[in-house]
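1. Give me the fold of what follows.
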Amino acid sequence: MEIMSSSRGENMVLVKKFSFEAAHNLVKYHGKCERLHGHTYRLTVKVEGPLNEEDMVMDFAELKKMVEDRVIKKLDHSYLNELFEQPTTERVAIWIWEQLSGPLRECGVRLVEIELWETETSGVVYRGEKV
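-> Predicted coordinates for the structure are as follows:
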């Protein structure tokens, strides 16, 4: 029994979570985070688009590969200060957005939001907006 017929045109948001380990120290900050320390970062990527011919926004495996190749492989077990002048969670989130937004657009979806958490209680949300 088919519960719902296939209907394209619905816009949906696809969500995929990742994690990576990295160390940093905040050179423009005065407090305990100016010393070298590490985090288990948690990244959530949200993309939006219409259902395709397979009734998916995007294949989870395709999104996973893109994020792993363009972001995780570069950041995991890295010293973030070698990649960023001031490796705050905010700056890393902007960089992740820049790595993903164009390639995702080429796949026919739009990067809506990323969340980047450096601890269980501290993180940022970035939507690609410029102030």
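2. okay, CA-based contacts and neighbour counts for the rest of this
-> Noted.
3. Now do the helices in this protein.
-> With DSSP state H, the ranges of helices along the chain come out as 60-67, 73-75, 89-106.
4. quick one: the second one to chain centroid distance?
-> For helix 73-75, the separation from the chain centroid amounts to 12 Å (computed by C-alpha atoms, centre = their mean, to the nearest Å).
5. buried ones in it?
-> Buried residues in helix 73-75, defined by neighbour count with 16 or more other C-alpha atoms under 10 Å: Leu75.
6. What of the last one?
-> Within helix 89-106, the residues that qualify as buried are Thr89, Glu90, Val92, Ala93, Ile94, Ile96, Trp97, Gln99, Leu100, Ser101, Leu104, counting by 16+ other C-alpha under 10 Å.
7. Now show me the structure for the sequence below, then we'll compare the two:
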Amino acid sequence: MGTIRITKQFTFETGHALYGYDGKCKNVHGHSYKLSVTVIGKPIADTSDVKLGMVIDFGDLKKIVEEEVVDPFDHATVFNKNTPHVDLAKELTDRGHKVILADYQPTSENMVIDFATKIKARLPKEIQLHSIKLRETETAYAEWHAADN
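-> Okay, here's the model as predicted:
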């Protein structure tokens, strides 16, 4: 059998602020993110396997991405932990808000790198992460491709 790519799409709502940025995004704001995760592998050929013909069960891929990305980031506010936003993050957390303090500036570019690392670590050894597309708005997105990394 040939090598096949499959893609699963996800949506989540996340707020963030870009500390030190010289435009509007320095302010806390949010996005309705659309995430596409593409993996590559060979369909299962073992006729005794209940997942015969699948590269990976879409449900299994969904579980990985939801646990690593969607559930933690949905309706959370993300700040770079190395900025003064940590004071705001503490206040929000103390008031019961969901906050993520990231090791990076929370741009779409850095988020796809983070997501790729998390997803790759959870995939079965015979499945590789091919690409991730994170759409921040209808006209703006960042992509990560294994071939580039």
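8. closest to Gly9 of the first structure out of the helices of the first structure?
-> Nearest of the helices of the first structure to Gly9 of the first structure, taken as C-alpha to C-alpha: helix 89-106 at 17.1 Å.
9. Please enumerate residues in contact with the closest one?
-> 66-67, 70-71, 84, 110-111, 114-118, 123-126, 128 (C-alpha atoms under 8 Å, 6 or more residues apart in numbering).
10. Next, the angle from that helix to helix 60-67.
-> 130 degrees (axes from the mean of the first three to the mean of the last three C-alpha atoms, to 10 degrees).
11. Strands of the first structure, start to end?
-> 11-24, 37-50, 78-79, 110-117, 123-126 (DSSP state E).
12. quick one: what's aligned to Pro50 of the first structure in the second structure?
-> Counting by TM-score structural alignment, Pro50 of the first structure corresponds to Lys42 in the second structure.
13. I meant to write Ala93 of the first structure there.
-> By TM-score structural alignment, Ala93 of the first structure lines up with Val112.
14. just Ala23 of the first structure next, same as before
-> Checking TM-score structural alignment: Ala23 of the first structure goes with Gly15.
15. so how far is Gly9 of the first structure from the aligned residue in the first structure for Asp57 of the second structure?
-> Under the alignment (TM-score structural alignment), Asp57 of the second structure maps onto Asp59 of the first structure. Counting by C-alpha to C-alpha, to the nearest Å, the gap from Asp59 of the first structure to Gly9 of the first structure is 17 Å.
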